[in-house]
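Colleague: All I have is the shape, not the residue letters:
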């Protein structure tokens, strides 16, 4: 019997690279690795990366790398891997942001791991310029994984937990069971996705799910079941996926974040996805995995 197919958001995390964290503070090793002809470098200009063909990214030798902040991504059997952070103006017209690199992630899951690591750190460096304690300028340490001010205060990369949930109603597994998808005010009309929001201080993940659903669409949620998670460095989130069972079904959108929200049976969802009336999120997102897990198979179309 064939093994069940992994949800697509998990397929890009099946071969994570060795981050070699113990080597980041070994300056001698880092300099030696940088001088090794086997070392390869990923240049991140702002938050954009240079493609190589349709489904890969370009890894340069250290001699080809521009000046910038060096990040040790890890060590491999084929040599060390670094990223170099430069300004957005260094990007060519064909350079892509992380969303544009999703095909590369599906082609090579180890490359996906490097990309998530590099772009996540690039976003952190872009947003973190001054010490939050004294206001002093920051300098990179630990091969780009720490920032320190002249007073010695350390700043570390942050990750913001966010819940993302598929709300369902009706008898589970029945033809009448429905899921709730919303169109965000920032998106074109056909784009629909699961609901999501950030966890607030002192809040459990389950309570964050219930609060966000109530705030955005006015639906009350009871049972909340964990599904999985996905790093999403756009700019610094960890998406925590859940299925949420509705205890009410009347939809009242907030009109601030959500323009429209609709319930779909499985048959209705398949029909509107096939016709293009709605477009579902990209194939690599945990949102897509939540929808297709509930639906029971793959669905057409994406944005």
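Modeller: Sure thing, it's come through. The structure displayed is predicted, hence computed values, not measured ones. Numbering: from 1, shown residues only.

Colleague: from here on, contacts and neighbour counts on C-alpha atoms
Modeller: OK.

Colleague: Run through the strands of the stretch 1-150 of the chain in chain order.
Modeller: Along the stretch 1-150 of the chain, the stretches classed as strands by DSSP state E, counting those that start in this stretch are 40-45, 48-49, 51-52, 56-57, 69-76, 79-86, 139-141, 146-148.

Colleague: can you tell which of these is closest to residue 246?
Modeller: Closest to residue 246 of the strands of the stretch 1-150 of the chain is strand 48-49 (C-alpha to C-alpha; 39.7 Å).

Colleague: mind listing the helices for this structure?
Modeller: Taking DSSP state H, the helices of the chain run over residues 8-11, 27-35, 102-107, 109-127, 205-217, 266-275, 286-295.

Colleague: now the last one: how far from the chain's centre is it?
Modeller: For helix 286-295, the separation from the chain centroid amounts to 15 Å (computed by C-alpha atoms, centre = their mean, to the nearest Å).

Colleague: let's bring in a second one:
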């Protein structure tokens, strides 16, 4: 029997996973070419994304707004803090420009702009999907610069170099590079049951996969097993990698997996979770479609948890 025939609901076409399938060509070799970068920043064809802390500046349109600014338009909005070269987007240079959060807040008074956070943009589809990966790249990089202005080795003020992809200390000559924090996010499975939890930060109806940061010296599979045991008291055997997702809140890489649960009794870590339970495939299908009889839901399609759960729901046999 096919996966679609075995389900009580038709889940429809697979949605796009947010912040993935970037059309940016990062052309790292151009990061040292100051003259070329200066020319691109003056080129009317270049794409500029303007970000003030957590807020993204958009040109207001009827439904889907426009995050692209020409260089002179971006300069006219507010003074810039940092500028990062993101790469080439459909043949045009693409930059992320930072402004102060207070400046972004002040721009809310303009009727021709929309100022909102990246999470709302992704969930509500406020920009075309092609813009989400470069926006994620820009937000993560500008967040890193805002919090790494001083050398962690000697404390001196650092300088931004290589088009924003490195900070250099003039005092001790240390070089500092942007980091990405790996996070495992997994659905533990026991037969026809999948394990979901609730964080106190979630909306009241939402249940999701368990997740946690990979620790130093730890393999992805070991992190999946450790986090599941710590948060749920469930020991896991086999681990199957599914896919990954950049998550710019502030700058993580979500590593999605299914895990084989070796026991079903639960011991919830109350410091991390406010809810923990096993769900059937039918229940998860209903949650994905917002049709669960208790009003329970799963994360929206922009989040990797949605895809991890759906992949299991649509499987028609053993997943390991």
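Modeller: Received it, and whenever you're ready, just let me know what you need. Everything quoted here is computed from the prediction, not taken from an experiment.

Colleague: Now the TM-score, please.
Modeller: For these two chains in superposition, a TM-score of 0.88 is obtained (TM-score structural alignment, normalised by the length of structure 1); 287 aligned residues with a C-alpha RMSD of 2.2 Å.

Colleague: Let's have the helices of structure 1 in a markdown table, adding distance to residue 138 of structure 1 and mean neighbour count.
Modeller: Compiled in a markdown table, these are given as follows (distance: least, C-alpha to C-alpha, whole Å; neighbours: other C-alpha atoms under 10 Å):
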| stretch | distance to residue 138 of structure 1 | mean neighbour count |
| --- | --- | --- |
| helix 8-11 | 35 | 19 |
| helix 27-35 | 19 | 15 |
| helix 102-107 | 32 | 19 |
| helix 109-127 | 10 | 21 |
| helix 205-217 | 33 | 21 |
| helix 266-275 | 48 | 16 |
| helix 286-295 | 34 | 22 |
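
Colleague: Tabulate the ones you listed (JSON lines), appending distance to residue 197 of structure 1.
Modeller: Formatted as JSON lines, those follow (distance: least, C-alpha to C-alpha, whole Å):
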{"stretch": "helix 8-11", "distance to residue 197 of structure 1": "18"}
{"stretch": "helix 27-35", "distance to residue 197 of structure 1": "39"}
{"stretch": "helix 102-107", "distance to residue 197 of structure 1": "22"}
{"stretch": "helix 109-127", "distance to residue 197 of structure 1": "19"}
{"stretch": "helix 205-217", "distance to residue 197 of structure 1": "6"}
{"stretch": "helix 266-275", "distance to residue 197 of structure 1": "23"}
{"stretch": "helix 286-295", "distance to residue 197 of structure 1": "12"}
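
Colleague: which one of those lies closest to residue 254 of structure 1?
Modeller: Each of the helices of structure 1 was checked against residue 254 of structure 1 via C-alpha to C-alpha, and the shortest separation belongs to helix 205-217, namely 5.2 Å.

Colleague: The closest one vs structure 2, mean deviation?
Modeller: Relative to structure 2, and after both are superposed, helix 205-217 of structure 1 has an average distance of 0.6 Å to its aligned residues, where the measure is mean C-alpha distance after the TM-score superposition for structure 1.

Colleague: what does that helix correspond to over in structure 2?
Modeller: Per TM-score structural alignment, the counterpart of helix 205-217 of structure 1 in structure 2 is residues 220-232.

Colleague: quick one on the thing from earlier: quick one, which of the helices of structure 1 gets closest to residue 223 of structure 1.
Modeller: Proximity to residue 223 of structure 1, assessed across the helices of structure 1 by C-alpha to C-alpha, is greatest for helix 205-217 (8.6 Å).

Colleague: and that closest one, what does it pack onto?
Modeller: Contact analysis of helix 205-217 of structure 1 by 3 or more C-alpha pairs under 8 Å, 6 or more residues apart in numbering; DSSP states H and E lists strand 160-169, strand 195-198, strand 221-232, strand 258-265 as its packing neighbours.

Colleague: quick one: residue 10 of structure 1 and residue 109 of structure 1, what's the gap?
Modeller: As defined by C-alpha to C-alpha, to the nearest Å, residue 10 of structure 1 lies at a distance of 10 Å from residue 109 of structure 1.

Colleague: hmm, back to that, out of the helices and strands packed on helix 205-217 of structure 1, nearest to residue 47 of structure 1?
Modeller: Proximity of those to residue 47 of structure 1 was assessed by C-alpha to C-alpha; the nearest stretch is strand 221-232, lying at 13.3 Å.

Colleague: distance from that closest one to structure 2 after superposition?
Modeller: Mean deviation of strand 221-232 of structure 1 relative to structure 2 after superposition (mean C-alpha distance after the TM-score superposition for structure 1): 0.7 Å.

Colleague: For the nearest residue to residue 309 of structure 2 once chain neighbours are set aside, the count of nearby residues, please.
Modeller: Counting by C-alpha to C-alpha, 6 or more residues apart in numbering, residue 187 is the residue found nearest to residue 309 of structure 2 once chain neighbours are left out, at 6.9 Å. Other residues near residue 187 of structure 2 come to 27 when the count uses other C-alpha atoms under 10 Å.
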